[in-house]
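> Build me a model:
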Amino acid sequence: MARTTAIESVGVNISRNYRIMGLGDEVQKAFCSMFPSGNCGVFLFWRIMHLIVSIWYFFLWLVDMFESFLISSGLLKRYKTLDISRVQYLAIVIDSEEALHTLKVLDLLLWLAAIGLKNVCLYDNEGVLKRSEQAITEILKNEKRFKEITTNNPPIDEKGMSLEFISFSDGKEAVARAANFLFKKHYSSENKEKPNFTESDMAGALREIGYERPDPDLMLVYGPARCHLGFPAWRIRYTEIMHMGSLKSMKFGFLVKAIRSFTMVHQNYGLQCHRCPPISSVFHFILQSHFYKIFSNKLKFYFYVTGAKNSLEDLSQILVRRIAIESSLFKQWLKNIQTETGMLAN
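Reported below is the predicted structural model:
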């Protein structure tokens, strides 16, 4: 009887230990799924960095909201008068899903009219705004509707605002018709010389078929993506592009600030030598190379502490090779300048 009790107690202890070991295995599997590399320090470091960056961006958002409130209230004097003469043509690019909010689009157009902008191009990829062109223009022509919506904004100019509605299909159609025009002009004739088309040839073809439109001076993008969302590329050669965030969270103060910041920028236009890289590329090369040196040293210390030496060696080799290639290209460019012009390039 005593022997049976002892055997049962041993069996209970074994089963209890087995359950504890099984629970430990489950916890270990959970931690392994959370930390695939097995390095908890790296995961904790990135979580802390993510928290710091999130707090920083939240602080910047609060500052922007407060500044937008001050601009809308007219408390900041420098935003009361805008030199909109530099914004002769404004492009508004809206994500197709957000373009479905027609009231938001109308509010944005009313703000632009209140600021005094005369020529505005509305674009979305799927043509949502273009299908609503008639409804939008009818509302904007109604002066009573203007006053009802913009009671807190400056008075609207009586001359109104010229609107252009385009979509991605318009750009494709324009390119197809321009290519067909060039083909008929140069390749379908008996002329044996087949020229290589350039940008000027394409621009001339677009002008001939009636697709010549002014290039926007400023483009405001509303949506999650930081890009022009397929806006015709031949019309944004010198366009300043600004990402404004979501259309739902747009503010009048943000709009005024974006336009003022564009009017305060000095733009240089000139010829570019085909043998020389742009000056911006030169400065980008210098800053990028210096940044790589500093960044690689920082990563070297961090990866050495965390133990990820292989990743450091691969990254360092890539950075060193890129710096060497860019340095040789930069030296060759300087040599060409000295040889052709006899100038000393410092």
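> rest of the way, CA atoms for contacts and neighbours
Fine.
> what's the helix or strand hosting Leu334 packed up against?
Under the criterion of DSSP states H and E, Leu334 resides in helix 309-341. Applying 3 or more Cα pairs under 8 Å, 6 or more residues apart in numbering; DSSP states H and E, one finds that helix 309-341 makes contact with helix 279-306.
> list the buried ones in the helix it packs on?
Phe285, Ser289, Tyr292, Ser296, Lys300, Phe303 (16 or more other Cα atoms under 10 Å).
> Quickly note the distance from the fourth one to Lys309.
The reference is to Ser296. Ser296 is 12 Å from Lys309, where distance means Cα to Cα, to the nearest Å.
> Here is the second sequence; please produce its structure so I can put it next to the first one:
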Amino acid sequence: MTFSLYRVTWTLLHMLISALHFIECVWISVRKKLDLLHKKCTEDEYDFISRYVKLFDKVPSHLVVIVGNESISYRDLANVAVWCIAAGISFISFYDHHGNLKKNETELFRALSEVTKGHLDNIIWGKKTKTHGLIKRNGTKNGVISTQKLHVNIFSLSDGKGALVQLARSICQSAISGQIKSADINQDIIDTKLQAEMDIPDPELALICGDVCSTYGFLPWQIRVTEFLQLQSHHNIQVKDFLLLLMRYGKCAQRFGK
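Below you'll find the predicted structure:
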């Protein structure tokens, strides 16, 4: 009887401690969010983001912005790119399945130039862009050398399903010409060729803009571990919106199929 009472008391105590720990975690999370929502961002946005992301459990190294069916706001996309530099994000990819962004990427280049006041030294353009190799020097800001670089890539539907079709055609032609044996064609070869073509890591976070929750055909072989979050619109996106999305990502527990 005494042993049973001891077990019950111990179980209740354990449940109480667990409940208190859960309440503490919720309170810390709520406090961070309230602090961010009511913070008057009168200080420099770059410094504000740099300091605030230190509170997050994790930050993605590769962020994707899926424009969806929205019209393109080049200024807002340029702002997100600059915020990524401040947050320590190394890769940002913009995806527009209509292909308008890729056709008018000079507009994005111009918007980035305006946002950074012409200092684009921190940005490295992906090899799929027209401006690839244009700027790859060490960046400076107010005379201080910055080592944080942001790789910018622009993709459309032709880089997704279209790339798979082109790769399949290329492999078939190689097999017909005898360059490779049909028995040697496997998933590893396909993955290797696709990765070599893109030369970017798999994205950890993708922001879907608009009311429709869809990948819109974005590079299906690179979203195996991607966390998708929905953004009502990228138009007039604010620093606080950006940080709240990063905060949500930081709380995500990725179990990788377990």
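> Output the buried residues of helix 279-306 of structure 1 as TSV; include the columns distance to Val53 of structure 1.
Shown next, in TSV, are the buried residues of helix 279-306 of structure 1 (distance: Cα to Cα, whole Å):
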residue	distance to Val53 of structure 1
Phe285	27
Ser289	25
Tyr292	22
Ser296	21
Lys300	22
Phe303	21
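> list the helices and strands the strand or helix carrying Tyr57 of structure 1 packs on?
Element membership for Tyr57 of structure 1 (DSSP H and E) is helix 40-73. Judged by 3+ Cα pairs under 8 Å, 6+ apart, helix 40-73 of structure 1 is in contact with helix 252-263.
> how about the helix it packs on: buried residues?
For helix 252-263 of structure 1, a neighbour-count test (16+ other Cα under 10 Å) marks Phe252, Gly253, Phe254, Leu255, Val256, Lys257, Ile259, Arg260, Phe262, Thr263 as buried.
> Nearest residue to Ser316 of structure 1 in space, please, no chain neighbours.
Take Ser316 of structure 1 and drop its neighbours on the chain: the residue closest to it by Cα to Cα, 6 or more residues apart in numbering is Ser296, 6.5 Å away.
> in which helix or strand would I find Leu109 of structure 1?
Leu109 of structure 1 belongs to helix 102-115, assigned by DSSP H and E.
> which residues in structure 2 does the helix or strand that comes right after that helix align to?
Heading C-terminal from helix 102-115 of structure 1, the first helix or strand you meet, by DSSP H and E, is strand 119-124. With TM-score structural alignment applied, strand 119-124 of structure 1 matches the range 91-96 in structure 2.
> What of stretch 310-330 of structure 1?
By TM-score structural alignment, stretch 310-330 of structure 1 lines up with nothing in structure 2.
> same deal with stretch 18-27 of structure 1?
With TM-score structural alignment applied, stretch 18-27 of structure 1 matches no range in structure 2.
> contacts for that stretch?
Around stretch 18-27 of structure 1, nothing counts as a contact under Cα atoms under 8 Å, 6 or more residues apart in numbering.
> Mind telling me what element the residue positioned nearest the centre of structure 1 is part of?
With distances taken as Cα atoms, centre = their mean, Arg226 lies nearest the centre of structure 1, 2.3 Å away. Arg226 of structure 1 belongs to no helix or strand when elements are defined using DSSP H and E.
> isn't it right next to His243, touching?
Yes - Arg226 of structure 1 lies in contact with His243 (Cα atoms under 8 Å); the separation is 6.0 Å.
> Looking for the alignment partner of the residue nearest to the centre of structure 1 in structure 2.
That one, Arg226 of structure 1, aligns with Cys213 by TM-score structural alignment.
> Now do the same for Thr137 of structure 1: its match in structure 2.
Match for Thr137 of structure 1 (TM-score structural alignment): Phe109.
> Count the residues that sit near the nearest residue to the match of Arg226 of structure 1 once chain neighbours are set aside.
Counting by Cα to Cα, 6+ apart, Gln230 is the residue found nearest to Cys213 of structure 2 once chain neighbours are left out, at 6.9 Å. Residues within reach of Gln230 of structure 2, counting by other Cα atoms under 10 Å, total 17.
> What residue in structure 1 is paired with Gln230 of structure 2?
Mapped onto structure 1 by TM-score structural alignment, Gln230 of structure 2 lines up with His243.
> ok, now how distant is its match from Cys227 of structure 1?
8 Å.
> Between those two, which contacts overlap?
In contact with both His243 of structure 1 and Cys227: Val221, using Cα under 8 Å, 6+ apart.
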